[in-house]
Structures are given as C-alpha cells and as structure tokens.
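[1] Kindly return the folded structure for what I paste below:
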Amino acid sequence: MHRTLLLIDDEQSILRALRRTLHHAGYKVVTANSGDEALRLLEQNNHIRVVITDYHMPNMTGGELLANIKQRFSDIVGVMLTGYADIDSVIAALNSGTVYKYLTKPWDEGTLLAEIKGAFQHSQELDKLRRRSGALGIEELLFRREVMARLRQWMESGVETTAVYLDVNMFRSYNDSLGYEVADQLLVSLANTMLQNTPESGELGHMGGDEFVLLIPAAYSATETQNIVDALLQPFEQLQSIAGRELHISFSAGYALSPDDGETPESLIRNAQAALYNDKQSGARQFPRYQPAMNANSRGLMLLRSDLYQALDKDQLSVVYQPKISLRTGLIVGAESLLRWKHDSLGMISPETFIPLAETSGLIEPIGEWVLATASAQRKCWQREGVPPFLLSVNLSGRQLHQAMLADKIKHILDVSGIEPTDLELEITETFLIQDIDNSVKLLNELKALGIKLSIDDFGTGYSSLNYLNRLPIDTLKIDRSFVKELPQSRERLDLVRNVIQLSHDLGMSVVAEGVETQAQLDTLNTLNCDEIQGYFYSPPVSAGQFRALLENQPLIGKEYLQH
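    Next up, the predicted model:
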C-alpha cells in the first residue's frame, strides 16, 4: 500500500510540525502552501492517497479544495485540519462526502496517527469500490453522475423533487465476512429488487458502495414518502439468499425535498444524506425528512466522537453492574456489565448517544475489549475476596462479532484476568445474529468450545424463529424490556412472553426478563415460570463497590415470591 500523503497549509510552522510527526511514523510526505499548488502536485504524483488540508487558506478554502479533489481523484481520502470555529463549514463538507474525517487544532499526536492510518485503510476500500463501480451492470440503474444530471434537469425545469438516500446497515461486515465477490452479488440482488419496487415515475441511482438514492419528480408528504420507502424495502423483510447463505438485510434512509431542502442537486443530496445519518444515529428506522437542526445535531455528535477517542486515556469510561436475580432462590446469580461515560465538561453521556458513535467510528472494538478486560479483572478480584460465585455478562457488539480471531482475543483476555470461561456470558443482540446465520453459527460454536455461556439479548425485537434458535448454541434468552413493560395489562404481550418462556425451556434454555420495574411485573413473570429477572425494581446498574454490598445483603426477593 502506498503511504504517501499530501499536506496543505499556508503556515510553515504547522507544515513542519506535521511533516516531522508523520515522517517519523513512516509516511512519505509531500507539502503544498495552497489549493492550486496541491492540485498541480496531485496531477504529477499518482502515489498520493491521503490529503490533509487546513480549512482557512488564500484563494481556495479546504472545503473547496477537497470537493475539487473528490471530483477529479475519486480514491483520494480527504482529512480536514481545523479549529472549532470552522465546525459549521466542516459539517457541510462531511455531509457532502468530500471529507473523510476532521482533526482539530491543536491536535493530539496519538489521535492524529490513528486517524491517518484509518484514512489510508479507507483509501484502499475506495480503490476497490472504484474498480467495482459500474460492475453492477444493471441498465436501468443510474450512477452518481447521472443522478446529479437528472436532478439538475428536473430542478432547472422547476420540478419539485423528493430525494431519498439509502444505505445498507452493516454492509462493511458483509464485505469482511463474505468477501467482495459475494458482496457484489448482494449489491446486484438488492438493486434489482429495489428496481422492481421503484415508483413508475421515479429513478433509482447507485451512489457507490452500499449507497443508493431514489429520485421522484414530486414533493410528497411524510406519510406518502414513508409508504413509498416501505414499499421499496418491503421485500427485505424476508431473508435474502446469496451464494447459499441466508442474510437479513436492513436499510437506513432519509429524504429531502426541493426546493425547500435544497435548491441545487448538491445541496439536496447533501441534506438527504444528513437525514440518513440522523436515522442511523437514532436507530429508530423512521426514514426522516431533513431538518436544519440535523446539522446542529451532527455538529454536537462530531465533537463528542472526537472526545470519545480520548475518553479511555482520560479515565472517563467506567463499568457498572446490574444484578440478575433468580426467581427460584431469590439470590443474585449474575451481573450484566454496562459501560458509562462521564465527560469532563458535559457530565454523564447517555449510552444511547455514545454507543452508536463508537460503532460508526470503529472505537467499539477497543472499547469493547476494555470493558471485557475490566469486568473480568473485577470478577477475579471478587473471587479472591470470597464473594459467592455468579455469572458475569458482557455485551458483544455487531462490529465485534465480525472481528478476525475474536475467540482468540476473548480467550487471551480471560487468561490474563484469570477467570474461568464458564464464569463468563456474552450477550449478543438478536438482529446481529440473524443478519448472517451461517457465520453466526460458526462463530458461536467457537466461543462455546471455550466454555463461555451465550445469551441472545433483546429477544423479540428482531427476526428469530424456532428454526434459527435450534441452530444457535444459545444458553439464555433475554426478553426485551419493551415486552415486560406492558405486563400484565397487555394480553398480547402476556401470551407472547408465555410462549417465549415455554419455547426456551423446551429448547433447554433459561430465560431472563429485563426491565422489571413493578411488583405486578414480578408476579406475572413468576407465574409464567421465568428463571431470572433484571431491572430497576431491585437495583439500577451500580458501581463495583455497591454491587458487592448487594451480594452481601441477599436474598433480594422474599420467600413468598419464589417459585416452588
């Protein structure tokens, strides 16, 4: 891989400092003092793969330069170096796709080198995608340049337009686990399926990689747009068979309307992308329309993402533990390890905010390993202190599931901490397992061979069925809190929970109900023969010291509520 990069800044002191740092890290560095000089150098040097530019420069801003580069050199990755005062301009560049990452002044050397390494890896991916562009070979499918030309034609003619931007969730994991050839087959299949459901007046375009755009020459209401997107994606509610493997495919989407949300093709697509990003970040899959506030939201999230890179080094992250209580003995039999982030200036940041940031930035892998190592070390410490044994649960993210040599990494962490694999349970979200059932079975069997317990988290929110449960080597099902919340009032939820518990027991699995908050919920779950409960009715997630205190004050459930 070429390790040549181009630095552009009109301040010589910054160029010297950056060049020295990057040269010591093994990179070949070319420098320029202006955008015009940078473009001339790129024409002369075809080994440059990454460009780092300041935002404020004479004659041409960093944003304008990177937009120019993206049009002329599609596999070069742009990184912007900026002060916080320029953040609004950076957001516009990020939303337009011209900037891969941004770095703030003054920069942290470790963060700088990590981001540059990621930029070179992204350049390799772009190079592969460039070689694949046009390879879908579908005559009816527009490509990026045709999309923009069609939009310009409609908009200049005064036609109101709806632009829906879509991408495939977790597509990178399919590339990693299936290989590019099979992933290409998947893209062709997805495109053909969507074309069959594209409105007669609409056009479907492929923007590169796993990104598509649906153009409709009309301005629709939110309900009408939702119905159109639902119809477009309805076939993907069923499993997709690709190269002999069954995959569950899901999309995120957002849309923008012209002229209100964008008066040019570029601004309309940029804002539709911002709405898509908002949909991915929220996890709600509501396919929202662009709102100006989304840019403000993006600004805050980008700043948080930057801070998250340093949170581990600054000891801002911690692990808390929420007890799981047996309905047979009334004793604590397990604890779920949960991550918390206390920001220096913002205080406690909700996991619902920072976990998606960790997922999208790639930080979830090192953070996930840190949580496992920290919780395992604490479990060993309690064991030495004579604390009664219990099962330690740690969540495993979708990104971690696709890590190479995952079982070996987990085994190494357990060896270092000194706890037995049988003392550990890994909780895996149902949807991630079902996305690629064959690969999931293989991976879970590797983990199971180590002696680790396995649990499906948030059961009932995804797409599992008896067929898949029979194939997965699972020990425990966790009933999602959204079902427990409606007990015992909802007859439908009551029947569903009863059936899940019965099914699990028939398959030799135990059942944990999470989100238990009331006495009525406890009574109902006890009557339904649920095995364990977890929730605020007994204890919120607590620190290690507080959890030990809970262990020393058992049982938590009175005898009158125990199963007989």
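[2] contacts and neighbour counts: CA atoms only from here.
    Will do.
[3] which non-adjacent residue is nearest the most centrally placed residue in the chain?
    Most central in the chain under CA atoms, centre = their mean is E359, positioned 3.7 Å from the mean C-alpha point. Among residues not flanking E359 along the chain, R399 sits closest, at 6.9 Å (CA to CA, 6 or more residues apart in numbering).
[4] how many neighbours does the one you found have?
    Neighbour count of R399, defined by other CA atoms under 10 Å: 19.
[5] quick one on the thing from earlier: which SSE is the residue nearest to the centre of the chain in?
    Under the criterion of DSSP states H and E, E359 resides in helix 351-361.
[6] angle of the longest strand along the chain against helix 351-361?
    Scanning the chain for the strand with the most residues, using DSSP state E, yields strand 332-343. Relative orientation of strand 332-343 and helix 351-361, computed by axes from the mean of the first three to the mean of the last three CA atoms, to 10 degrees: 80 degrees.
[7] For the comparison step, fold the sequence that follows:
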Amino acid sequence: MKSGTRPGTSQLLDWCAGALQRGASRTERHSPELPTESHPHSVPSHFHHAVDRALAEVPPTGSVGILLVSIDYFDVVTACHGADIANELLSIVADRISETVRLDDEMARLDDGFFILWAPGPGAPDITEIANRIVGQFDQPIMTSTGQLPITVSVGITSATGENCADLTPFKLMQQARSAALSAQRSWRGQFTAFDRSVQNQAIESYETERQLHAALRDDRLSVSYQPIISLHSGETVAVEALARWNDDKLGSISPATFIPIAEESGLIGELGRLVLQTAIAQASVWNKAGESETLMTINLSNRQLLDPELIPAISSLLDEHGLDPRLLCFEISESVVMSDVAASMTILGRIKDLGLLLAIDNFGTGYSSLSYLRRLPVDILKIDQSFVQSIYNRDDRVITKAIIDLAHTLGMTTVAGGVETRLQVEVLHALNCDMAQGFYFHAPMPADDVDFGHIDFANPSLSENPDFSTALAGTTPQHVRQ
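    This is a model prediction of the structure:
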C-alpha cells in the first residue's frame, strides 16, 4: 500500500497483516519519537504474540481491547506539507495518545497515520473511556514548525472477553477495529465507534459496494445528472450542479451518500471525479454553443482530487479541448476539506483561480468556526449547508443563516442555499436576501436533455399572501410543519 492512501475495505486483511509485518514501532511510555527498530519484524512480532498470548490467558471475567486510532486527513497534511511535517505530527500525536493510556497498555504505530493500542482490562467500559480520552486530546490544534494544524482523530474499538476470545485472533480484532474506525469517520470525524453487529454489516456492505463500484466504473455504467440552481431574484436558472449518479440494472439506484464515501476510502474517487469532470465540461460546452452562454456549471472536488498534481493540467486541457470560457466553470470544495488546512488550501485554490475559474465553499456553516478565515480564501460563492435551510423555521438557525448571507455579501460573495424543499423555505430565503437556491422544490437532478433553462415565476403566491410567512419570520413553527 502506498503512503498516503487509505486501504479500501476489500484490502483490510492484507493491510492488517502487512502493517504488522512491515514494522510498526512500539511506543515507549514517555517517548513520542516512536523509533524504528533495526530489525523491522521484532516489535510487530512482539505485539502480535503479546495479544495472542493475552487471548489465550484472558480469564472469564476479563477482556483484551484493541483501539485503532486514525489521524483524520493525514494524507492531506502529508501532501500539502511534506514528509518532515507529517513525521513531526506523528510524534506529537503519539505523545498526546501516550498521555491517555494506562501503564499496562501498549501502543504501536502503523503506516499512514494509524496507531494501534492493546488494552488488557476488566471490560469494554474501560476501553470506551480510553477512546473518549484520546479523542478529547485533540480538541485543541497541534502546533508544528509550520504553524497550527486543526487535527482530529477517529478511533475504532473492539474487545475480546473470556467468553468469545477462543474464536478471535489478533488480525481479526484489528479487522474489527479498522471497520469501527471507518464507521466513525463516515459518521463524523473526530469521534470513536465500537465494533458491533451493525458495524460488521456495514463493513460487508461497503466491501460489496466497492466491488460493484469498481465494475461499474470499468464498464462505464455511471452517469452524470444536473440539478438547476435558481436565482431567487429573477427566477432564472443561472447555474447547474453536476452530480454523479449510479443506476444499476440489478442493484437499482445507489445513493451518492452510499457510494461517494466508499469511493473516497478505496481510492476510486479519482476515477469517478475524472468522469464527472470530463462529462460536465463537455456538456457545459454543448449548452454554451446552444445559446445558454451565461449558465454556470458547478462541479464538486474531493480532497484527493485537490491533491492530485494532474488536476490543474487536466482542467486546462479540457477547457481548451471544448472551447469553454473558464468563467462558466465553478468548483465546489467542502468546508471541512478547506478548514483541515487553511494555508495549504489557499495555495491550491489560488492555482485554480489562476485559470480564471470560480470557486465555491460547499456545506458552509457546520463543524468549524471558520468565519474568520473566510475573507482569506479566494472564494466567489458560499453554499449554505442544507441543515440550516431545513430548520429555517427555527429562529436561531434563521439568525445564523442571515449572518452568513450578510457576511458573504460584505465580502463580495454570492450565496446559494441547498436542499430547498418547500415554498416557505424559498420565501424566507428570499426575505433574508439569499441570492440563489437549489433543491427538490425546484428540480431534482436530471439528465442533461431534461434540463429546463426556463423562468420560474415567484409572483404567485406573493410573500404577503402566504399566511405562514409572517409566522416563520416571527420565530414560530407553522402548523403544517409541526404536524
């Protein structure tokens, strides 16, 4: 496995075995340096045999716990700052983890920002408490020689008790901990998850989905759909967002919420991203030549795509090939990706801006205190997270939404609200002076041939004629929403 690439679910057993054999270094209780042993197999063998022996000797009321700690976005840090900063980060993370473990716990470092802990103890609650302390150690940013890095970790935990240890091996425990860590990252980075039946089922489903996705990409069975973005001032379709879609003859329609995270974990996101990029730019050129010259095409970029050194040349080549004005192309980057390393993000985004393209921050407003950084980023569009739209009847969320809109306008940015599903949401957003919106209230994602560039009439019913409008602005929830 190459450094900086997390393994997919299908690589799990090979990765676990290989990581131990390659020489994970045992951490001394008070040493953050994690020195590499001269004999690369001695420490992994010791760790493996210690857990194996503990499984054989665990009493009926005892347990052996395994915790797998993953540094979130470690590949981003490595790609942006280089190996020296990555190694410095590993030492600091090891030091913080060491402060949380007990004297009889043991820790080793694996590849790609992973640490593994073996925790003998009386039961799962102790292991859960250790995991909770580890996650809490990263509430504050890490100071490195390049500056502050807002690092979080995700932890997967599992345990063997006296009742079930006969059926378990060190590798199987690592497999379970790995599945739990991936589950934690899918839910929300910077937390821990304990392995259970649901995590096991999720791992099996992820493996099968990854296998099917690989075949679908190979056989060209994925497509791109487009969701119109509507001006809340004029009712015109001013942009369309390109979205990957997977409709399988046997599996049916697979949700992007299912296959996109798996594509990112397995490394297939690069191939999927290239498909969307090539298809969307070609389609934008078709619409441009057909007279829809002012319609903006927006495309999502993952963190792996941002780090791809071939991204900028590929974009430039596609623009030249299709004769598309770069001002008609906008890339959307998730707020979480940008805020994982603001300094590095500004460098990468600056290179994209140099091509003349527009940039948007997606899912803005959740998870980070990022308003102070907003003015430093070369961003044209701010996409308000749909969670605010869905709860816009709530006074506090509406106040936050208005503050985001006002701040964006002050900084010269355009605002877009996502996930709009009701007429009332449209009217409240219009009253808050949001510029654009998209969602199922207007249009679901659709094939290119079905996109309608017509005008939506907002005049009927008018704001004053809607009996729920004044109620929503007053801060109470309309009756039909409460039901």
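[8] Got a TM-score for the pair?
    The TM-score (TM-score structural alignment, normalised by the length of structure 2) is 0.82; 444 aligned residues with a CA RMSD of 3.2 Å.
[9] The stretch 1-150 of structure 2: helices as residue ranges?
    12-22, 42-57, 74-81, 83-98, 124-136 (DSSP state H, counting those that start in this stretch).
[10] of all these, which lies closest to L222 of structure 2?
    Of all the helices of the stretch 1-150 of structure 2, helix 12-22 sits nearest to L222 of structure 2, with 25.7 Å by CA to CA.
[11] Can you give me the distance of the residue nearest to the centre of structure 1 to E352 of structure 1?
    Distance, E359 of structure 1 to E352 of structure 1, by CA to CA, to the nearest Å: 11 Å.
[12] cool, D279 of structure 1 as well?
    According to CA to CA, D279 of structure 1 and E352 of structure 1 sit 13 Å apart.
[13] Give me the more crowded residue out of those two.
    Using other CA under 10 Å, the more surrounded residue of D279 of structure 1 and E352 is D279, with 20 against 11.
[14] how about the more buried one, what's its partner in structure 2?
    Alignment note (TM-score structural alignment): D279 of structure 1 maps to A184 of structure 2.
[15] Need the nearest residue in space to L268 of structure 1, chain neighbours excluded.
    That would be G262: by CA to CA, 6+ apart, it lies 4.2 Å from L268 of structure 1.
[16] For that neighbour, give me its contacts.
    Counting by CA atoms under 8 Å, 6 or more residues apart in numbering, G262 of structure 1 makes contact with 256, 268-269, 271.
[17] Please flag which of the residues you listed sit within helices.
    With helices taken from DSSP state H, the overlap with the contacts of G262 of structure 1 comprises 268-269, 271.
[18] who wins for most neighbours among these?
    Highest neighbour count within those: N271, with 29 neighbours (other CA under 10 Å).
[19] Could you measure from that residue over to A253 of structure 1?
    12 Å.
[20] before we move on, the earlier item: what's the farthest-apart pair in the contacts of G262 of structure 1?
    Greatest spatial distance in these: A256 and I269, 7.5 Å, computed using CA to CA.
[21] Looking at the contacts of G262 of structure 1, which is nearest G205 of structure 1?
    Relative to G205 of structure 1, the closest of the contacts of G262 of structure 1 is I269; by CA to CA it sits at 11.8 Å.
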